[in-house]
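Q: Predicted coordinates and the sequence they were generated for:
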Amino acid sequence: MEGREAQISSSGSKRGGWITFPFIIGATAGFTLGGVGWISNLIVYLIQVFNVKNINAAQIYNISNGCTNLFPVIGAIVADSFFGTFSVAAVSACISLLGIALLTLTSALDSLKPQPCDNGSSLCTPPSKLQYAILYTSLALACIGSGGTRFTIATMGANQFNNPKAQGIFFNWFFFTFYIGSVVSGTAIVYIQGNVSWKWGFGLCAIANFIGLAFLLLGNRFYFHDKPQGSPFTGIVRVIVATIQKWKVQHSSRIEDYYYGHDGITEIAPTAPPKKSFRFLNRAALKTDGDVGSDGLIAKPWKICTVQQVEDLKTLFRIFPLWSSSIFLGTPIGVQASLTVIQALTMDRHLGPHFQIPAGSILVISLISTATFLTIIDRFLSPMWKRLTRRSPTPLQQIGLGHVLNILSMATSALVESKRLKIARAHHLQGQPGAIVPMLALWLIPQLVLVGIGEAFHFPGQVALYYQEFPTSLKSTSTAMIALIIGISFYMSTVLIDLVQRITGWLPNNINNGRLDNMYWLLVVGGVVNFGYYLVCASLYKYQNVEKGEESNSGTNN
């Protein structure tokens, strides 16, 4: 058996290893089908069932996506600090099951939703306060639960192995399962919601979530449970607090005046002086009277830190500008995702005389594009680049290419929308709510393919950058930074849509009367400015660990 041969628990039983694989992958499949299934078609559900206006529905969708992608970070911190990954994943799965079940009830019971609105009518009954309260409660529970399981179960699966090769195999299967589950949810379940009934579509999501929870619980007897080690963020906060308390303390040039830690027997001897960058933080490791006891242990933990803890915080400061540029990279993607669904609702979605593509399924094109190009990049483009340059593409190069493709995607969106508006005006459809423009929704595919290819470059590049460059104490949190970026980006997209709607006439409820193409051109301009910001940050950034890995690899190849 590869990986963790078998960990011996306190009770003497063997745990961990490949025997846990089918349970964790089964749980992943169930949670993905359930979590992606209810959110993929949320905009359409809000518009058609709850009589929510188009742009408001897009904002609710963005907020829900933001919550789903923010809670993995919170879940990771809670798991590392207090309860462990299994407990957090199991409780989160129960919360999401409750939320999806409540959402199913809103579609099944007439008392929990407003009266149906005739297509094209402007006199629609809005939801009551009680109906809104139950809807928002169901969405909040579903978001918290889905977010709590998404990355926590990935970490839990990797914890079952201590062999890097086995961990790599597990992650490949985990992401493969996630993408396949997302595609199935975005097609089959969305089709059932739109063509059979909403209650059956949401009901299947609840059933899938329940099956995932069952898989997770059935494998408990085989799992290796890592004990919570405490939050690494505590050390970061301590550095900040200690720096503030010692703000007036003079710096010292003597290496022995700084605290390097304790190995359990004696105080660790100094190895190198604190680095001069962000020099003001060095005060946190400067020893003053009463900070360290006679035994070499810290006497005042909120007044002194180790030099390593100070350097860890400096590393975060150095990488923060690059991380912030990724937020403004993700914001246009969030705007495009929500507005593309609204565009699809106004276009001809027929494939043949009898089949119509559900509007919520159009975003699956992006998932398929990302999954396809991940394989192409791994098998063809990266080896070709390495043969030409004798070096693997760096994370910063991958992220930069993702920026360019994202800008091209927004420009394509603007051109397609300009054509759609031109056709709508030619057929005098501006004043007709719910009117279908005689233009195939397949025109939306190029922009989704481009954004999917961009994600295939910049998301893996960001994972590699954060995992390799983050401090060792934050390795478990580094990969969850992607979820944090996505979450913040969706919130930013909500703010941006609201701002544009307030100060311009580009985004009315009937987009045939607006200028959605201008919104996309605004994203192009923002993307170009952000790309310039990224280039400045990337040119100033000096790798801490990536270059070392490149040098060792090149040395091995020689």
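A: On my side now, so go ahead. Numbering: from 1, shown residues only.
Q: Every contact and neighbour count from this point should use C-alpha atoms.
A: Will do.
Q: tell me which residues in the helix or strand where R387 lies are buried?
A: Taking DSSP states H and E as the definition, R387 sits inside helix 382-389. Neighbour-count burial for helix 382-389 flags P383 (criterion: 16 or more other C-alpha atoms under 10 Å).
Q: same thing with stretch 282-301?
A: Residues 282-287, 291-292, 296-298 are the ones in stretch 282-301 that count as buried (16+ other C-alpha under 10 Å).
Q: where along this protein do the strands fall?
A: For the chain, the strands defined by DSSP state E occupy 7-8, 14-15, 347-348, 350-351, 355-356, 437-440.
Q: got JSON lines for these, with mean neighbour count too?
A: Output for those, formatted as JSON lines (neighbours: other C-alpha atoms under 10 Å):
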{"stretch": "strand 7-8", "mean neighbour count": "15"}
{"stretch": "strand 14-15", "mean neighbour count": "18"}
{"stretch": "strand 347-348", "mean neighbour count": "18"}
{"stretch": "strand 350-351", "mean neighbour count": "13"}
{"stretch": "strand 355-356", "mean neighbour count": "12"}
{"stretch": "strand 437-440", "mean neighbour count": "18"}
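Q: The spatially closest residue to P321 that is not a sequence neighbour and I240, how far apart?
A: For P321, ignoring the flanking residues on the chain, the nearest one in space by C-alpha to C-alpha, 6 or more residues apart in numbering is C537 at 6.3 Å. Going from C537 to I240 by C-alpha to C-alpha, to the nearest Å gives 24 Å.
Q: before we go on, here's another structure to hold up against the first:
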Amino acid sequence: MADEENVYHESDNKVQDILGLGVEADFVDWRGRPCYANKGGGVKAAAFILVAQSFDGMALIAVQNNLITYLYSDMHFSVAKSANAVTSFVGTAYLLSLAGGFTTDSFLTRFKTMSIFSGVELMGYVLLTAQAYFPSLKPPKCSINSSSSMDCQEARGVQIGVMLLALYLIALGSGFMKSNLLAHGADQFDQRIPHQKKLMFNFFNWAYFGICLGSVVALTFLVWVQDNVGRFWGFGISAAAMFIAFLTLVSGNTLYRNKIPKGSPLTRILQVLVAAFRNRKNQFTPQENKTTCLQLSTQLGFLSKAAFKHEEDGDSHPWRSCSVEQVEETRRFLRILPIFGTTIVMNCATAQLQTFSVQQGSTMLKTFGKRFELPPASVGAVPLVVLLFLVPLYNLYFVPFARRFTGHPAGVPTLHRTGLGLIFSAASMAVAAVVESKRRSNLTQLSIMYLVPQFFLSSLAEFFTKVGLVEFFYSESPPEMRSMSVALNAASVALGYFMSSLLVSLTNYATRSRKNIGQSVVQSGGWLSYNDLNKDHLNWFYWLLSGISVVNFFGYVFCALSYNNSSSIATFPQVKGDQNSDGVLLQQEEEGGENVIKLDGVSIKSN
């Protein structure tokens, strides 16, 4: 491994010497100085971000997973009101990631944004812990399941205000963290250098390992603490985990490479769309550009009109004529949106599995031996423990092996990896349908371990699809829009949660039936309307989800084939003495499984 590292760095230094990659103008260090190649960033800086992400995820998942129980048992909300509150909280947290991505791409560096909003998230956990501790901030205790439950007083006034403030401070902070942690970690690797680009893809895999590790702790230890020791201690540990995440993040400040924000990406996109519309009747004459080798691509050809040059304007107005670079940035961002859209169904299936599997587990045999009992909410931790072993094996052994055949830095190309995850998602729904059919027809209680296979397949789906999407969004989006593009992954989760609620309502509406009894018409509920799994047809609903997932997969294949992922081409300024040329074209290709960089006819093998 040491010899391989030396080969990589010797190759990287050759590339830097020939191309003059000493300074990277778009990145600065903690003092605001330009970053140099192989200076700052790297694995050490990324390690701080991985640890911060693990503790941040642990805190959020612990609260999210047990929130419905807290609202029902402690705040005395109804089951329906509790479920809606949880859905709104989770959906808002993920949707706010888009706002976080927009903020960092436009105004603040990722580190400054995360430093501010990790503090906001910490305030939310502290406030939630305080509510669990002080009796005046929650309604009086009562047994909500007893015959006297009518006397239970629901939280109101200041109590609800404190709860909502705490939850949405957490949602705000978490949303801004989600869109920036992975992007900031990837920023620590210089993509101009082949070896560091491979390390960037490895970082995404290790990031998922950190998510799994935090989730296992949250779904086992922290769930047990909240249920058996008390909400105060459970929420308090989440607050402590968030504090550790904050400290870890700021401790790496002096090592980080920080991407300089370039202004509002949405404004740049709107300028292209408006200019293309205003120039729709003009004969296209692209602006000449002396500093780039970019050429307008043919996809979304109507956008090319935005680069129409108005001779009478002199200095072009940004809402009438845009540069070729700006048009291509917009085109690249819009082209990834269909891929984003085809992943929402997978997140919808995951949301349904997490919701109904807990209900399934409550009707199954949960004891092992004489003492050990597995809580239904902790079943999802079992496949995550398996993934804790599989992810390192995948990263250390499978990726280098696959890289020999595909030549791709990630081993498996990102679009292939995402598609594989969608297949696992459809399979998890089919397995869930079979298990539910067996549970309904079995005369004796099934073991709760029957739920593990569907969770395992769902976890594989998340590993391949979500990591593949982050790799795809980061590497294929314009550098000026990377935070917002990575945030699309979280936005897909949010839309999946909202879609899951809508799908249940539509299914119940479409499957309800009417029967004529005498002179009256009796209307029966749909597949999921009885609040009793032995009367509902959850197995049929899972089959429906599996079918929708299969159709969605073919839609994804169509979008992926249409994407036409071209070879990576970048432009670098060429300097000869004191004279600057128009630029030279650097192209990285794969020849015989090796990375080859071609520069004006000179080939450099990077490994």
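A: Great, that's in hand. Please read all numbers here as calculations on a predicted model, not as lab measurements.
Q: sorry, back to before: which of the buried residues of stretch 282-301 of structure 1 lies closest to L204 of structure 1?
A: Taking C-alpha to C-alpha as the measure, L204 of structure 1 lies nearest A284 of the buried residues of stretch 282-301 of structure 1, at 54.0 Å.
Q: Flag every buried residue along the longest helix along structure 2.
A: Ranked by number of residues, the top helix in structure 2 under DSSP state H is helix 42-73. Within helix 42-73 of structure 2, the residues that count as buried by 16+ other C-alpha under 10 Å are 42-43, 45-73.
Q: where's that helix relative to the chain centroid, distance-wise?
A: Centroid separation between helix 42-73 of structure 2 and its chain, computed with C-alpha atoms, centre = their mean, to the nearest Å, is 14 Å.
Q: Stretch 535-551 of structure 2 now?
A: Computed by C-alpha atoms, centre = their mean, the chain-centroid distance of stretch 535-551 of structure 2 equals 25 Å.
Q: Could you check which residue of structure 2 pairs with F202 of structure 1?
A: Aligned counterpart of F202 of structure 1 in structure 2: F235 (TM-score structural alignment).
Q: you'd agree its match is up against L127?
A: No. The pair F235 of structure 2 / L127 is not scored as a contact, 9.4 Å apart, by C-alpha atoms under 8 Å.
Q: Tell me which of those two has more neighbours.
A: The residue with more neighbours, out of F235 of structure 2 and L127, is F235; 27 against 22, by other C-alpha atoms under 10 Å.
Q: Against Q64 of structure 2, how distant is that one?
A: Separation of F235 of structure 2 from Q64 of structure 2 (C-alpha to C-alpha) stands at 11 Å.
Q: With A306 of structure 2 instead?
A: 45 Å.
Q: try T444 of structure 2
A: T444 of structure 2 is 32 Å from Q64 of structure 2, where distance means C-alpha to C-alpha.
Q: how about the nearest residue to the residue nearest to the spatial centre of structure 1, chain neighbours excluded?
A: Geometric centre of structure 1, nearest residue: A483, 2.6 Å, by C-alpha atoms, centre = their mean. Take A483 of structure 1 and drop its neighbours on the chain: the residue closest to it by C-alpha to C-alpha, 6+ apart is N69, 4.8 Å away.
Q: Now for that neighbour, how many residues are close by?
A: N69 of structure 1: 29 surrounding residues under other C-alpha under 10 Å.
Q: likewise the one 4 residues further on?
A: Using other C-alpha under 10 Å as the criterion, V73 of structure 1 is surrounded by 24 other residues.
Q: do the same with the one 10 residues further on
A: Residue neighbour count, defined by other C-alpha under 10 Å, stands at 17 for F83 of structure 1.
Q: What lines up with it in structure 2?
A: Aligned by TM-score structural alignment, F83 of structure 1 pairs with L108 of structure 2.
Q: So which residues of the stretch 251-400 of structure 2 form helices?
A: Secondary structure of the stretch 251-400 of structure 2 (DSSP state H, counting those that start in this stretch): helices at 265-278, 324-341, 344-362, 381-393, 399-406.
Q: what's the closest of the ones you listed to Q287 of structure 2?
A: helix 324-341 (7.0 Å).
Q: Map F302 of structure 2 across to structure 1 for me.
A: By TM-score structural alignment, F302 of structure 2 lines up with F280.
Q: Who's the closest spatial neighbour of that match, skipping the chain neighbours?
A: Leaving out its chain neighbours, the residue that sits closest to F280 of structure 1 by C-alpha to C-alpha, 6+ apart is T243, at 7.5 Å.
Q: Now for the counterpart of the one you found in structure 2: which residues touch it?
A: Matched to structure 2 by TM-score structural alignment, T243 of structure 1 sits across from A276. The contact partners of A276 of structure 2, taken as C-alpha atoms under 8 Å, 6 or more residues apart in numbering, are 302-307, 320.
Q: Quick check: A276 of structure 2 vs E288 of structure 2, distance?
A: Counting by C-alpha to C-alpha, the separation of A276 of structure 2 from E288 of structure 2 is 17 Å.
Q: likewise F401 of structure 2?
A: Distance, F401 of structure 2 to E288 of structure 2, by C-alpha to C-alpha: 45 Å.
Q: With G526 of structure 2 instead?
A: G526 of structure 2 is 63 Å from E288 of structure 2, where distance means C-alpha to C-alpha.
Q: More neighbours: which of these two?
A: Of the pair G526 of structure 2 and E288, G526 is the one with more neighbours under other C-alpha under 10 Å, namely 19 against 11.
Q: Look up the closest residue to S182 of structure 1, ignoring the ones flanking it.
A: In this structure, S182 of structure 1 finds its nearest non-sequential neighbour in V36, 5.9 Å apart by C-alpha to C-alpha, 6+ apart.
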